[in-house]
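need a structure here:
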Amino acid sequence: MGKDDYNTTVQAGSDYRPIGEDHNEATPLLAQGVASRGASLTSSVFNLMNAIMGAGILGLAYAMANTGIIGFSILLLLVSSLAAYSIHLLLKLCDQTGITSYEGLGHKAYQKPGKILVASTILIQNVGAMATYMFILKSELPATITSFLSPGTSGEWYENGNYLLLLVTLCVVLPLAILPKIGFLGYTSSLAFLFMLFFAVVVVVKSWSIPCPIPLNLTLSLMSNASDSECTPKLFVISSKSAYAVPTMAFSFLCHTAVLPIYCELHRPTKQRMQKVTNISISLSFLVYLISALFGYLTFYDNVNSELLLGYDAYLPRDVLIMSVRLAILLAVLLTIPLIHFPARKAVLMMFRGERSFSWLSHSLSTLLLLAVVLLLAIYVPDIRNVFGVVGSTTSTCLLFVYPGIFYLKVGTNPPRSASSAGAFTLVVFGVIVGLLSLCVIIISWAQNP
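The predicted structure follows:
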């Protein structure tokens, strides 16, 4: 069998098993020998939630301020539902074809150009995400560590973000990223989710600690004319800044590059079990996102910062709980980097090595190269809101909406006028419109306010 013959067999150790059109979704994707060593459903849920939830949670309160409570809730529900549906389409294609990689689906649909396109998109998206997270660590970690120490300390090595970035990369990111299987990250992913949950709880608790209107002597020039009208929550808001909302949400719900690797390592990997993992992960992430965005907005209203935690610095300086939650978020971001590194490395290996067997040399070299590139890019990452907007409107919307729909229309076995095909077409149209409009508005806003 040639390495490109994806549609009739699937490899499980040294065994091959045919998958035809009558393949039952309760039938394991892989042979029992591999499934017995697979990750548990709980571990897979934590890994997928860790892939979903990251630094995007810091920008959602800002998105709510620019769309309104009801507008934001509708958009968040829409994006999360479409994310779950696009994963459903990917899993159906895997079930029908036996292909277990995003790049493989691109090859199946459009041969080598499709494979290169998907791999390049995954690489750009994940390298951009890792660079963004590294930038957050570089800019926030020194201040967070200093806040726990004596205010008089200065000139210490830990106040240099570049030193800290290099240290955490070598001591934490590299050892986790170089692991051969993504399932090994289940424990760190559960810890990262607990950190995110802690963040949501603190946002709720602190919503009663900051008065509104905020006293002028505490605003540090962030607010000029305080009034009771500014403490009235808005249900619907439409402005040029609203263009950042959907891209930020798309960036926040993008987990598609990690779905298939998690699927492959799932214990008894069936479409039904993986869909359960997806539904649980997206539902829990939706709740945490909505709660943190709502109470973050109800704390600062129109004065909410594009990175929520920055707002608390001005109004609750040296608050122990805020300092603790900032450290928790940074640790969650740190533990997310190895998880999104896996699909990026896989994309590199798929482009340059194809479907060859595992090699520690290639695995290690690609890991070191990617981390080196990300470390260099972290120095030049612009404002976090701009990163979310640009990445979300381009690569995120492609991976989240466009590619699953296109691949399903091209490869899927359902007739063109079926409900699934109509849903796939709608997904493509929605992704293209959202991506183009958001990108255009963001570029125009940059031109007006350089």
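
from here on, contacts and neighbour counts on C-alpha atoms
Fine.

Tell me, how many residues neighbour Asn225?
A count of neighbours around Asn225, defined by other Cα atoms under 10 Å, yields 10.

roughly how far apart are it and Leu436?
Remark: distance between Asn225 and Leu436 (Cα to Cα, to the nearest Å) = 36 Å.

Please identify the buried residues of the helix or strand containing Val432?
Assessed by DSSP states H and E, Val432 sits inside helix 419-448. By neighbour count with 16 or more other Cα atoms under 10 Å, helix 419-448 contains the buried residues 420-421, 423-425, 427-429, 431-432, 434-435, 438-439, 441-443.

got it, and stretch 176-192?
176-179, 182-186, 188-192.

Closest one to Thr67 out of those, please.
Nearest to Thr67 among the buried residues of stretch 176-192: Ala192, at 28.4 Å, using Cα to Cα.

ok, the residue lying closest to that closest one once chain neighbours are set aside - how many residues close by?
Distances taken as Cα to Cα, 6 or more residues apart in numbering put Ala332 closest to Ala192, at 4.4 Å, once the chain neighbours are dropped. Around Ala332 there are 24 other residues, counting by other Cα under 10 Å.

from what I can see Ala332 touches Leu197, true?
No: counting by Cα atoms under 8 Å, Ala332 stays clear of Leu197, with 10.4 Å between them.

For Lys138, give its distance to Ala35.
40 Å.

Compare the two and say which is more crowded by neighbours.
Each of Lys138 and Ala35 has its neighbours counted (other Cα under 10 Å); Lys138 has more, 23 against 19.

Mind giving me the packing neighbours of the host helix or strand of that one?
Assigned by DSSP H and E, Lys138 falls within helix 102-147. Under the contact criterion of 3 or more Cα pairs under 8 Å, 6 or more residues apart in numbering; DSSP states H and E, helix 102-147 touches helix 161-168, helix 256-265, helix 320-353, helix 360-378, helix 384-391, helix 403-411.

before we go on, could you also do this sequence so I can check it against the first one:
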Amino acid sequence: MCSQCCLGDTAVILKVASVHLISYEQEEGGERLHENFLSDHQLGKKKYEAEYVSGWSGLRGFIRYCRFTHINLTVPVFQSPGSASFGMSVFNLGNAIMGSGILGLSYAMANTGIAMFVILLVAVAIFSLYSLRSVLLCSLVYEQLGYKAFGIPGKLAASCSITMQNFGAMASYLYIVKYELPIVIKAFLDSNDNSWYTNGDYLVLIVTMAIILPLSLLKNLGYLGYTSGFSLLCMVFFLIVVIYKKFQIPCQLPENFINITVNVSQPQVNTTDEECCKPKYFVFNSQTVYAVPILTFAFVCHPAILPMYEELKDRSRRKMQNVANVSFLGMFVMYLLAALFGYLTFNEAVEPELLHTYSKVYNFDVVLLIVRFAVLTAVTLTVPVVLFPIRTSVNQLLGASKEFSWPRHICITVALLVCVNILVIFVPTIRDIFGFIGASAAAMLIFILPSAFYIKLVKKESMKSVQKMGATLFLIVGFMVMIGSMALIIADWIHNAGSSGEHADGH
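Coordinates of the predicted model:
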């Protein structure tokens, strides 16, 4: 691994060809070395890119190599100092948590009621924090956790879950382009003309080919990492506007808007204006099954937790857990406020994508136009960053031992973008993306994989211990959430398909 070593009084110089390690932790009674082999590009990092090769990590790798081969080396072991402060780590983790899921939370509240939504939001947040703790205790990247616990099947399960989650994130970002860009263009043109240049399907293809594809073809997208921070700021601005608009939009919405929107999302409900203005605390209908998947989709950040842990200054598991606690508390407050004020504004008439619902009330509004433009810019620039780890995963699967190949690089990128565009064009609503990915990949990443890894890898605790019993219960709950949600969502799809067929025959 080391091509040259030079020990002096004050310096140790190492030339390292490839080092993938990192994690030292101070414990009571001494210092323990803990392996953490990180791949070149972390898979599944939502809006988070970093490189983990440094001189100190090379030194530790060389010392570890010498110890393994019984070479006597009287050089102290140095801990690689992280550069991220507590506050910056909280912000970075908030970036990883926050995504397009916030736009669907008002819809989830409309179909569960305020009280039930708060209960579910608290439960998912607590479960997510608990699973983060399990990942930190194992201190390995998700793919390596899967391999160490269950071999190749475990690694594939982790890799596929992360890839699906990122693919769903890409699809949700392009859905926002499909929904919002036509509204922005119509506002600038001051026209309601339904020409091809205001067709969402065409615009998604144009944005993909003109902006996303060229950026995605670059070998290194590190300079786009700042877009995650911009995206978070856009969502904060969006939240402020949602709260502000609640006090501007009257409860008595236009009758045709209420009828059309309610009939689309809840065809079995007959709603009057008076009922629409009264918030409900407990609701159960055919759309309630999407609530938990939407919430799990909104809270996934687990693949990014260990890369952030490695950059934390004076890192320890307790400190990283505190970072997670503060970040989740901040996101919990933002999610609750966005869902609550969005729901109170439109009540049962809220759409699966909250920002699009405002277009039914305002033909042109400067503040909302600024929000739309900022969100569109953020999500468009974020798609290449989210695509990057998926392509790396596929590339390693197809030819990990091969040198970089432009034809392979281009083919994988184009294939991924073609697939996600087909999904966005033909799947009718963003709700289906939130629901399916939240019920499958997000449930795996939050509930199932962390508990399974903890049960398998933490040998020092017996299965009768409180921790192992809790992890087992968590695993069972995860399977129940995933299987139950998927079954109900598929049943809803079948029911809607049957209803559409009946309406078509009737007309």
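
how much does the helix holding Lys138 of the first structure stray from the second structure?
By mean Cα distance after the TM-score superposition for the first structure, the fitted helix 102-147 of the first structure averages 2.0 Å away from its aligned residues in the second structure.

Distance from that helix to the middle of the chain?
Distance of helix 102-147 of the first structure from the chain centroid (Cα atoms, centre = their mean, to the nearest Å) equals 9 Å.

Then stretch 232-248 of the first structure?
21 Å.

my guess is Tyr408 of the first structure meets Leu91, correct?
No: the criterion here is Cα under 8 Å, and Tyr408 of the first structure misses it with Leu91 at 10.2 Å.

if we can go back for a sec, with distance to Ser306 of the first structure as added columns, please give the helices and strands packed on helix 102-147 of the first structure in a markdown table.
As requested, those are exported to a markdown table (distance: least, Cα to Cα, whole Å):
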| stretch | distance to Ser306 of the first structure |
| --- | --- |
| helix 161-168 | 21 |
| helix 256-265 | 25 |
| helix 320-353 | 15 |
| helix 360-378 | 19 |
| helix 384-391 | 6 |
| helix 403-411 | 29 |
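
And the ones you listed: which comes nearest Lys112 of the first structure?
helix 320-353 (9.5 Å).

ok, average deviation of that closest one from the second structure?
Aligned to the second structure and superposed, helix 320-353 of the first structure gives a mean residue distance of 3.1 Å (mean Cα distance after the TM-score superposition for the first structure).

before we move on, what SS does Gln11 of the first structure have?
Following DSSP: H, G, I helix; E, B strand; the rest coil, Gln11 of the first structure is assigned to strand.

Helix 256-265 and the helix holding Lys138 of the first structure, what's the angle between them?
Taking axes from the mean of the first three to the mean of the last three Cα atoms, to 10 degrees, one finds helix 102-147 of the first structure and helix 256-265 inclined to each other by 110 degrees.

quick one, what contacts the counterpart of Cys160 of the second structure in the first structure?
Mapped onto the first structure by TM-score structural alignment, Cys160 of the second structure lines up with Ser120. With contacts defined as Cα atoms under 8 Å, 6 or more residues apart in numbering, Ser120 of the first structure is in contact with Ala347.

so Asn24 of the first structure, which of the three states?
Asn24 of the first structure falls in the coil class when you classify it by three-state DSSP.

Pull up the gap between it and Leu91 of the first structure, please.
Taking Cα to Cα as the measure, Asn24 of the first structure falls 13 Å from Leu91 of the first structure.

These two: which has the busier surroundings?
More crowded of Asn24 of the first structure and Leu91, by other Cα under 10 Å: Leu91, with 25 against 15.

what secondary structure does the more buried one sit in?
Per three-state DSSP, Leu91 of the first structure ends up helix.

surely it meets Gln272?
No: Leu91 of the first structure lies out of contact with Gln272 (Cα under 8 Å); the separation is 9.0 Å.

For the stretch 151-300 of the first structure, which segments count as helices?
Along the stretch 151-300 of the first structure, the stretches classed as helices by DSSP state H, counting those that start in this stretch are 161-168, 174-177, 186-206, 245-253, 256-265, 271-300.

what's the most buried one of those?
Among those, helix 245-253 has the highest mean neighbour count (mean count of other Cα atoms under 10 Å), at a mean of 28.

In the second structure, what stretch matches that helix?
Counting by TM-score structural alignment, helix 245-253 of the first structure pairs with residues 291-299 of the second structure.
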